[in-house]
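> Starting from these lines, generate the structure:
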Amino acid sequence: MSKSSYNVLFICTGNSARSIMAEAILNQQGAGRFRAYSAGSHPAGQVHPRAIDLLARNRFKTEGLRSKNWSEFAAADAPHMDFVLTVCDKAAGEICPVWPGQPMSAHWGVEDPASVKGGEEVIQRAFNDAFMVLSRRVALLTVLPIEKLDRLALKKELAGIGQVRA
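As a prediction, the model looks like this:
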């Protein structure tokens, strides 16, 4: 798999926090080598304000981020995806659309910070933790020698990245 740029779709059920953060992080850290997108099977309809705030505080671009349905990326005129990465366990268990071109897929489960209950400190820590895990995984993806790996080795590497914690 040798290309100058790779399209990556991060999917989650609600597409309000984790997949949105992963999209923003990869678009900035992937600097031209990757183009990231995100979507959800049952999108919340809005990006979680804490996700936007956390991204902005860490100097990631937030304009244009929106909660959207994954069907947008299964359409004939959608960008061709090279990778589809699920970031929540619920979406990983759902039947996904058929992605044109059979992109490589992997599961990168991250706890949902938007579902955490508790005080301000507990909730903020959950968002920070998810952000750190996603940042670390995205950093590993950006240095992966994709063009030097065969499909099986690449699949194994992607799965391994999904096991990395912050």
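
> from here on, contacts and neighbour counts on C-alpha atoms
OK.

> quick one: the residue nearest to the spatial centre of the chain and Lys156, what's the gap?
Compute the mean C-alpha point of the chain, and by CA atoms, centre = their mean the closest residue is Phe10, 3.2 Å away. Using CA to CA, to the nearest Å, we find Phe10 at a distance of 18 Å from Lys156.

> For the comparison step, fold the sequence that follows:
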Amino acid sequence: MKKKVAFICVHNSCRSQMAEAWAKKLGSDVLEVYSAGTEEYPEVKPLAVKVMEEEGIDMSSHYPKLLRDIPGEVDYLITMGCNVECPYIPCSYREDWGLEDPSGGPIEAYRETRKLIKDKVEDLIKKINK
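All right, here's what the predicted structure looks like:
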């Protein structure tokens, strides 16, 4: 049975979207993946979409979702580094990745965040497969 994992940040416009995309690409055999934010936002950041396209991952159909749009309980809850009070969602395991938000920065900041997220998703999949 696949494990439900949710990636959460404030706007669901960058880091959590990248994490969702990586997890779907790398862990689709073991993960049921969601992402959401705590506040509404109009779109996924265009630079986030662009840097994921560089890795062959299409996020063009992604859109920001809110907590109410995902299951009310998950196996793994991963917060991106909210810089605010992170939300409570019932889960078996919770972890905060403490990632800086590259929003407003140069494309290189997005690329670095993309790499950090990929590494962390790979580690999460290994942990789940143990």
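
> picking up where we left off before, quick one: the residue nearest to the centre of structure 1 is in a strand?
Yes: the assignment for Phe10 of structure 1 is a strand, going by DSSP: H, G, I helix; E, B strand; the rest coil.

> distance of it from Gln124 of structure 1?
According to CA to CA, Phe10 of structure 1 and Gln124 of structure 1 sit 22 Å apart.

> Spatially, what comes nearest to Ala6 of structure 2 if we skip its sequence neighbours?
Nearest non-adjacent residue to Ala6 of structure 2, counting by CA to CA, 6 or more residues apart in numbering: Tyr34, 4.6 Å away.

> was I right about the one you found contacting Phe7?
Yes: contact criterion CA atoms under 8 Å: Tyr34 of structure 2 and Phe7 qualify, at 6.3 Å.

> Common neighbours of those two, please.
Jointly contacting Tyr34 of structure 2 and Phe7 under the rule CA atoms under 8 Å, 6 or more residues apart in numbering are Glu20.

> chain center to the lengthiest helix in structure 2: distance?
If you go by DSSP state H, structure 2 has its longest helix at helix 107-129. Relative to its parent chain, helix 107-129 of structure 2 has a centroid offset of 9 Å by CA atoms, centre = their mean, to the nearest Å.

> For it, which helices and strands make contact with it?
Judged by 3 or more CA pairs under 8 Å, 6 or more residues apart in numbering; DSSP states H and E, helix 107-129 of structure 2 is in contact with helix 15-27, helix 46-53.

> of these, which approaches Gly104 of structure 2 most closely?
Of all those, it is helix 46-53 that lies closest to Gly104 of structure 2, at 9.4 Å by CA to CA.

> Please tell me which residues of structure 1 that closest one aligns onto.
Alignment note (TM-score structural alignment): helix 46-53 of structure 2 is matched to residues 49-56 of structure 1.

> what's the average distance of that stretch to structure 2?
Its aligned residues in structure 2 lie a mean 0.9 Å from stretch 49-56 of structure 1 after superposition (mean CA distance after the TM-score superposition for structure 1).

> rewinding a little: and the residue nearest to Ala6 of structure 2, what's its match in structure 1?
Aligned by TM-score structural alignment, Tyr34 of structure 2 pairs with Tyr37 of structure 1.

> Quickly note the distance from that match to Asn27 of structure 1.
8 Å.

> Between these two, point out the one with more neighbours.
When neighbours are counted by other CA atoms under 10 Å, Tyr37 of structure 1 and Asn27 differ, and Tyr37 comes out ahead with 24 against 21.
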